[in-house]
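K.L.:
A predicted structure for the sequence below; I have some questions about it.
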Amino acid sequence: MITVNDVYEYIDSFAPFSSALSFDNVGTLVGDRNSNVKKIVCALDITKDAVVFAEKVGAELIVSHHPVIFDPLKSVCSDNVVYSLCRKGINAICAHTNLDAAPGGVNDVLCSLLDLKNVEAFEPENIARIGDTQDGSLAQLLNTTLIKLGLTNVNYVDCGKTPKKIAVIGGSGGGYIDEVISAGADTLITGEMKHNQFIEAKAKGLNVIVAGHFETEYPVIPVLADKLTKQFESVEVHIFREPAYNVFSR
């Protein structure tokens, strides 16, 4: 019988939990590592809806990207999703920045979707990726991003440069503008940025495409589910997709 710990150890084999950034909280965050697992739900976030879905399909384990416990908990009451997990006996494994950095993880999947070539990892902490685009203009790269991620609008900064070297940081990448430029990128594709970071990117001559936190990270979830399905043939793996939030033009 497959256990929670078996799933943990398998994920650890390709996305070591020890490689997570120091601020992060990853691993088996809720439950019993010795619990048997017949059904798994893969999700970007462990929300109340995700827990309801897991209970509906009879899953004993949710594997998510974002940690279900991140900030310290001062209480665990009925309105808290951790309470729901415990009450329903559903375990939780969370692979966050370790999955961002992993070969075949969040950023590699995003690079593959965007058809980038000669992709390499670079600092910070080898989470980010840089690769070559075949799109000959920012307009073409914007169109590729819209099509590949199933979007109608994105935020962007156009500095008048033809995109050649593309840095990719799924999720929150706005804090790494200097590192992206130092790596030789002329364009950054990421999930979200603060207002002042848009201004900073423009001032420093960096093209930016901001396509949504959910939208840039969710593509890894079906890939993760497929890996778990192939590794644990006796386990039924489901995917939960939370409705995406709107991405507005800038």
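P.N.:
Perfect, thanks for sending it.

K.L.:
C-alpha only now, for contacts and for neighbours.
P.N.:
Fine.

K.L.:
Relative to I2, how far out is T162?
P.N.:
T162 sits 51 Å away from I2, taking CA to CA, to the nearest Å as the criterion.

K.L.:
One more: V52?
P.N.:
23 Å.

K.L.:
got another, please set it beside the one above:
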Amino acid sequence: MRLADVLPVLESIAPLRLAEGWDNVGLLAGDPAAEVLSALLCIDYTPAVAAEARAKGCALVFAYHPPIFEGLKRVTAPGPIYEAIRDGIALWSPHTALDMAEGGTNDFLADVLGLGARAPLRAPGAKAGPVPEGEKLGLGRIGDLERPVARSEMLARIKQGLGIPALLVAAPPEEREVRRVAAGAGACGNLVDDALAQRADLYLTGELRHHDALRAARLGMTVVCALHSNSERAILPRIGARIAAALPGLGIEVSVEDRDPFVVQ
């Protein structure tokens, strides 16, 4: 099949119109007329991931974080963009479009938390404030669990759902059950005030500023940081399955080289 056959499927999963105005999403490099037999899914298009794509013969890389974010003045060797173009590897990125979309990154985190009904933490384009009733698109997710659970149980649920061994947790000193929970993938520390205002007991994100963590714990809300890309990566197999179902002739690989740059030692 051609890359032009694949692009509408990708955009049905992460409609590009939903992306934040500052973002750079969609096809960043590549020829829509080029043949594509297989695609590699990752969060970050690192040199190791680029080498993996070449070794596996993947002519398309679905890179959640845009490998081209700001304007480029030169595309020269050595460099990942030059080498992708040279080797006929197309680069496509959804980033905040996937965060906003139904079934996207934040809905995945809501599933990990165990939420049924959920709503955005913040409406698209809003600086802060409540989300209009019935709105399904927006930044983050929040909702109520069917039953309260112990904080320790929720932390174990998050680690299992994200496939990671450890979390950064700032919490009130006393053990509390959690019922109202919220999530925002990646660098969504700026939604901590939204989570507090909407009375979340626990807020899951990728990273958070030191003083925001202190303030949240003081005000009675547990904040959980999985590390930036750890809060995003676990959705890739689900996205791969959706692409494969729509395009059964396209080989789908989830990168084995893609990982968060930080490790706990």
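P.N.:
Here it is on my side, so go on. None of these values were measured; they are calculated from a predicted model.

K.L.:
Got a TM-score for the pair?
P.N.:
The TM-score (TM-score structural alignment, normalised by the length of structure 1) is 0.91; 248 aligned residues with a CA RMSD of 2.0 Å.

K.L.:
contacting residues around the residue sitting nearest the centre point of structure 1?
P.N.:
For structure 1, E217 is the residue whose C-alpha lies nearest the centre (CA atoms, centre = their mean; 3.2 Å). By CA atoms under 8 Å, 6 or more residues apart in numbering, the contact set of E217 of structure 1 is L44, V106, N107, L110, G170, G171, G191.

K.L.:
contacting residues for T105 of structure 2?
P.N.:
Taking CA under 8 Å, 6+ apart, we find T105 of structure 2 in contact with L98, D99, A185, E232, I235.

K.L.:
With secondary structure and distance to D258 of structure 2 added, can I get these in a markdown table?
P.N.:
Output for the contacts of T105 of structure 2, formatted as a markdown table (DSSP: H, G, I helix; E, B strand; the rest coil; distance: CA to CA, whole Å):
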| residue | secondary structure | distance to D258 of structure 2 |
| --- | --- | --- |
| L98 | helix | 18 |
| D99 | helix | 19 |
| A185 | coil | 17 |
| E232 | helix | 12 |
| I235 | coil | 13 |
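
K.L.:
would you say E55 of structure 1 is within a strand?
P.N.:
No. Secondary structure of E55 of structure 1, determined by DSSP: H, G, I helix; E, B strand; the rest coil: helix, with no strand assignment.

K.L.:
Next one: it from I40 of structure 1, what distance?
P.N.:
According to CA to CA, E55 of structure 1 and I40 of structure 1 sit 11 Å apart.

K.L.:
Of the two, give the one with the bigger neighbour count.
P.N.:
I40 (27 against 17; other CA atoms under 10 Å).

K.L.:
I'd guessed the more buried one sits against E236; true?
P.N.:
Yes. Counting by CA atoms under 8 Å, I40 of structure 1 does reach E236; the two are 6.3 Å apart.

K.L.:
Run a quick neighbour tally on I81 of structure 2.
P.N.:
For I81 of structure 2, the count of nearby residues is 22 (other CA under 10 Å).

K.L.:
And it, which helix or strand is it part of?
P.N.:
helix 80-86 (DSSP states H and E).

K.L.:
who touches the closest residue to K117 of structure 1 other than its chain neighbours in this structure?
P.N.:
Spatial nearest neighbour of K117 of structure 1, chain neighbours left out: D132 (5.0 Å); criterion: CA to CA, 6 or more residues apart in numbering. Each residue near D132 of structure 1 by CA under 8 Å, 6+ apart is listed here: L116, K117, N118, V119, K164, K165, I166.
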